[in-house]
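> Predicted structure and sequence below. I'll ask about it afterward.
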Amino acid sequence: MAFTLVIGGARSGKSAYASRIAEAHARETGVCPTMIVTAEALDAEMAERIAAHRADRGETWSTVEAPRALAQAVTALEGADVAVLDCVTLWLSNHLLDDADLALEVSGLVLALSLTPAQVVVVTNEVGQGVVPDNALARQFRDEAGRANQVLAAAAERVVLVTAGLPLTLKP
């Protein structure tokens, strides 16, 4: 099944929009939606963010933690499943810090997304519209995220840009 890519800046409303898509699909099919998360609680502030996101979703969602093994998490989904993958840029950051082959990781994720029978909504950050970062690692992250977003957008059936909570369909 083809997937939907939801892209936007920080606090743009992209995760909430992706969740609404999944919840609507779950109501139609009678399934419990799944949130595939890539964040890791490496400090107290991130732990608070994760707890707030979990509380916002409520108890009707199941959660799969996949900070690195994202393709495997997608592959484990079944045909009736609906999932939100949140988010690609944190996943890329995890792999970047591990010095992984990011192009290989992204191609593996795209393959898993293209083969899964589940309905998947993929969330990613648009990071290329701001200032040029002042250090090499941040510039590398921005460049890798931009490349990954282009690959994902090309493979997605639907691409939606969310700004200020407002969705704008870019594809089809």
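Everything's here; your move.
> can we go C-alpha only for contacts and neighbour counts from here?
Fine.
> now residue 138: how far from residue 167?
From residue 138 across to residue 167, the span is 27 Å (C-alpha to C-alpha, to the nearest Å).
> ok, those two, which is more surrounded?
residue 167 (18 against 13; other C-alpha atoms under 10 Å).
> right, and the more buried one touches residue 159 too?
No - with contact defined as C-alpha atoms under 8 Å, residue 167 does not reach residue 159; the gap is 9.9 Å.
> list residues touching both of these two?
The contact sets of residue 167 and residue 159 do not overlap (C-alpha atoms under 8 Å, 6 or more residues apart in numbering).
> In addition, the following structure is provided for comparison:
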Amino acid sequence: MAVILITGGARSGKSARAEALARSFPDQPPIYIATAEALDTEMEARIARHRTRRGTGWVEHEVPLDLVPVLATSDGGGARLVDCLTLWLSNLLHAERDWEREVSELAGALPRLKSPVILVTNEVGLGIVPDNALARSFRDAAGIMNQVIADTADSVEFMVAGLPMKLK
């Protein structure tokens, strides 16, 4: 079993890298666990582009909130790709759920899984300090989440300009 975390900035190649890794595991079709919701036309277009790029052969689950149960029920199948943790965190905050508890539950569940899991997340702390409390709170929560999951992961990659840099 492998837990792989892929992080980086916007349009750094995270999803394409994660998709290639998920397809590289043999025997069973990869499983795509999408955390995004198509709440507007722009997000609908993004989701459509991701689906087109991935092509056929994926088992898809749309999971905006309850990530750990889907990882548990899909265990024993193909490699799972969670795209992405940053949107999952945003969904948790919007739903006023205890994100720290949910991140802790995810970190605790990952080592117990049998099938590979590839997690995509955004590195949001490399820019300027946001000018409002909500954005700073989200940036801080994302940084904490990424540290917790990176600590649990077997491998961590940082994507820059489509190139992976191995961190762990």
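Cool, the structure landed. The model shown is predicted, which means the values in this text are computed figures rather than measured ones.
> TM-score of the superposed pair?
Superposed pair, TM-score by TM-score structural alignment, normalised by the length of the second structure: 0.97. Supporting alignment: 168 aligned residues with a C-alpha RMSD of 1.0 Å.
> Three-state assignment for the counterpart of residue 158 of the second structure in the first structure, please.
Aligning on TM-score structural alignment places residue 158 of the second structure opposite residue 161 in the first structure. Secondary structure of residue 161 of the first structure, reduced to three states by DSSP: H, G, I helix; E, B strand; the rest coil: strand.
> What is the burial count for residue 161 of the first structure?
22.
> List the contacts of it.
Applying C-alpha under 8 Å, 6+ apart, we find residue 161 of the first structure in contact with 6-8, 14, 167-170.
> Starting from residue 142 of the first structure, give me the distance back to it.
Distance from residue 161 of the first structure to residue 142 of the first structure, by C-alpha to C-alpha: 18 Å.
> in the first structure, which spans are strands?
Applying DSSP state E to the first structure gives strands spanning 4-8, 34-37, 62-65, 82-86, 119-125, 158-163, 166-171.
> TSV for those, including distance to residue 131 of the first structure?
Below are these laid out as TSV (distance: least, C-alpha to C-alpha, whole Å):
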stretch	distance to residue 131 of the first structure
strand 4-8	16
strand 34-37	27
strand 62-65	31
strand 82-86	24
strand 119-125	15
strand 158-163	18
strand 166-171	23
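> For the contacts of residue 161 of the first structure, work out which two are farthest apart.
Using C-alpha to C-alpha, the contacts of residue 161 of the first structure span at most 14.0 Å, a distance reached by 14 and 170.
> more crowded one of those two?
Set residue 14 of the first structure next to residue 170 and count neighbours by other C-alpha under 10 Å: residue 14 wins out with 28 against 12.
> Quick one: residues contacting the corresponding residue of the second structure for residue 67 of the first structure.
Aligning on TM-score structural alignment places residue 67 of the first structure opposite residue 64 in the second structure. Residue 64 of the second structure makes contact with 34-37, 87-88, 91, according to C-alpha under 8 Å, 6+ apart.
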